[in-house]
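Peer 1: need the 3D shape of this:
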Amino acid sequence: MLSKDTLFALSLFPYLGFLWFLTRSGQTPRLALIGFYGTLVFVGVTIPAGIYAKMVYHDTLANIDWLHGGAEIFLTLSNILVVLGFRQAVISKQSSR
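Peer 2: A predicted model of the protein is given here:
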């Protein structure tokens, strides 16, 4: 059985493929695409935050509220950008009718 850490690392490859196809298609709203790439920033922040939580607090990231919340802000911002990007595209499409 694979550990959760291994599964987390392996999940990056399909996501990178997803980003590659989205970028290549040229059909994804720019702001939404930035949001999808922002998810990688979230991952990049979460990994060191998890290591810090383990080394300093001897606990998992999920149990250190201020650290976990700080990392989750990046995911929230990414999600907001995705939503705003697609919202902007829908409004633009509706106004061009």
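Peer 1: CA only for contacts and neighbour counts going forward, please
Peer 2: OK.
Peer 1: quick one: residues contacting the residue nearest the centre of the chain.
Peer 2: Using Cα atoms, centre = their mean, the residue of the chain that lies closest to the mean C-alpha position is residue 39, 1.7 Å off. By Cα atoms under 8 Å, 6 or more residues apart in numbering, the residues touching residue 39 are 74, 75, 78.
Peer 1: give me that answer again for 10 Å
Peer 2: 15, 45, 74, 75, 76, 77, 78, 79 (Cα atoms under 10 Å, 6 or more residues apart in numbering).
Peer 1: check residue 51 too.
Peer 2: Residues in contact with residue 51 (Cα under 10 Å, 6+ apart) are 57, 58, 59, 60, 61.
Peer 1: quick check: PyMOL command selecting the buried ones in the residues you listed.
Peer 2: Here is the PyMOL selection string for the buried members of the contacts of residue 51, based on 16 or more other Cα atoms under 10 Å:
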select buried, resi 61
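Peer 1: what's the helix or strand for residue 89?
Peer 2: helix 65-95 (DSSP states H and E).
Peer 1: relative to residue 2, how far out is the residue nearest to the centre of the chain?
Peer 2: 23 Å (Cα to Cα, to the nearest Å).
Peer 1: another one to check against the first:
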Amino acid sequence: MLSKETLFALSLFPYLGFLWFMTRSGKTPRLALIGFYVLLIFVAVTIPAGIYAQVAYQENLANVDWLHGGAEAFLTLSNILVVLGFRQAIINHKKNVPEEKP
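Peer 2: Just a heads-up that it's a prediction; the model follows:
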């Protein structure tokens, strides 16, 4: 059975593939794409924060509130950017598509 750390590391490869296709398609709203890339910052911050929590406090990251909250802030930022990017794309699409009459 794979450890959660190994599974976490392996999950990075499909996500990088997802980013590559989304970027290459040219159809992803720019702000949403930035949000998807910010998720990599979340991963980059979470790993050392988890190590620090283990070394300094002998706890999992989830049990050290100030570290966990700081790392999760990047996840929140990522989600906000993705939502705002797709929201703007929907608004722009609605402006460019004539309304259908019933």
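Peer 1: so after superposing, what's the score?
Peer 2: The TM-score (TM-score structural alignment, normalised by the length of the first structure) is 0.99; 97 aligned residues with a Cα RMSD of 0.4 Å.
Peer 1: picking that back up, who wins for most neighbours among the contacts of residue 39 of the first structure?
Peer 2: Among those, residue 78 has the most neighbours (other Cα atoms under 10 Å), with 24 neighbours.
Peer 1: was I right to think that one contacts residue 40?
Peer 2: Yes: between residue 78 of the first structure and residue 40 there is a contact under Cα atoms under 10 Å: 9.2 Å.
Peer 1: ok so, going back, quickly find the element holding the residue nearest to the centre of the first structure.
Peer 2: Counting by DSSP H and E, residue 39 of the first structure is part of helix 30-52.
Peer 1: buried set for that helix?
Peer 2: Buried, per 16+ other Cα under 10 Å, within helix 30-52 of the first structure: 30-40, 42-43, 45-46, 49-50, 52.
Peer 1: next, the angle from that helix to helix 65-95.
Peer 2: Using axes from the mean of the first three to the mean of the last three Cα atoms, to 10 degrees, the inter-axis angle of helix 30-52 of the first structure relative to helix 65-95 is 170 degrees.
Peer 1: mean shift of helix 30-52 of the first structure relative to the second structure?
Peer 2: Compared with the second structure after fitting, helix 30-52 of the first structure deviates on average by 0.3 Å (mean Cα distance after the TM-score superposition for the first structure).
Peer 1: read off where that helix ends up in the second structure.
Peer 2: Under TM-score structural alignment, helix 30-52 of the first structure corresponds to residues 30-52 of the second structure.
Peer 1: for residue 28 of the first structure, helix, strand, or coil?
Peer 2: Secondary structure assignment for residue 28 of the first structure (DSSP: H, G, I helix; E, B strand; the rest coil): coil.
Peer 1: how many neighbours does the residue lying closest to residue 29 of the second structure once chain neighbours are set aside have?
Peer 2: Nearest non-adjacent residue to residue 29 of the second structure, counting by Cα to Cα, 6 or more residues apart in numbering: residue 85, 5.6 Å away. By the measure other Cα under 10 Å, the count of residues near residue 85 of the second structure is 19.
Peer 1: equivalent analysis for residue 53 of the second structure, please.
Peer 2: Count around residue 53 of the second structure with other Cα under 10 Å applied: 20.
Peer 1: would you agree residue 64 of the first structure is in contact with residue 50?
Peer 2: Yes: between residue 64 of the first structure and residue 50 a contact is recorded at 9.4 Å, counting by Cα under 10 Å.
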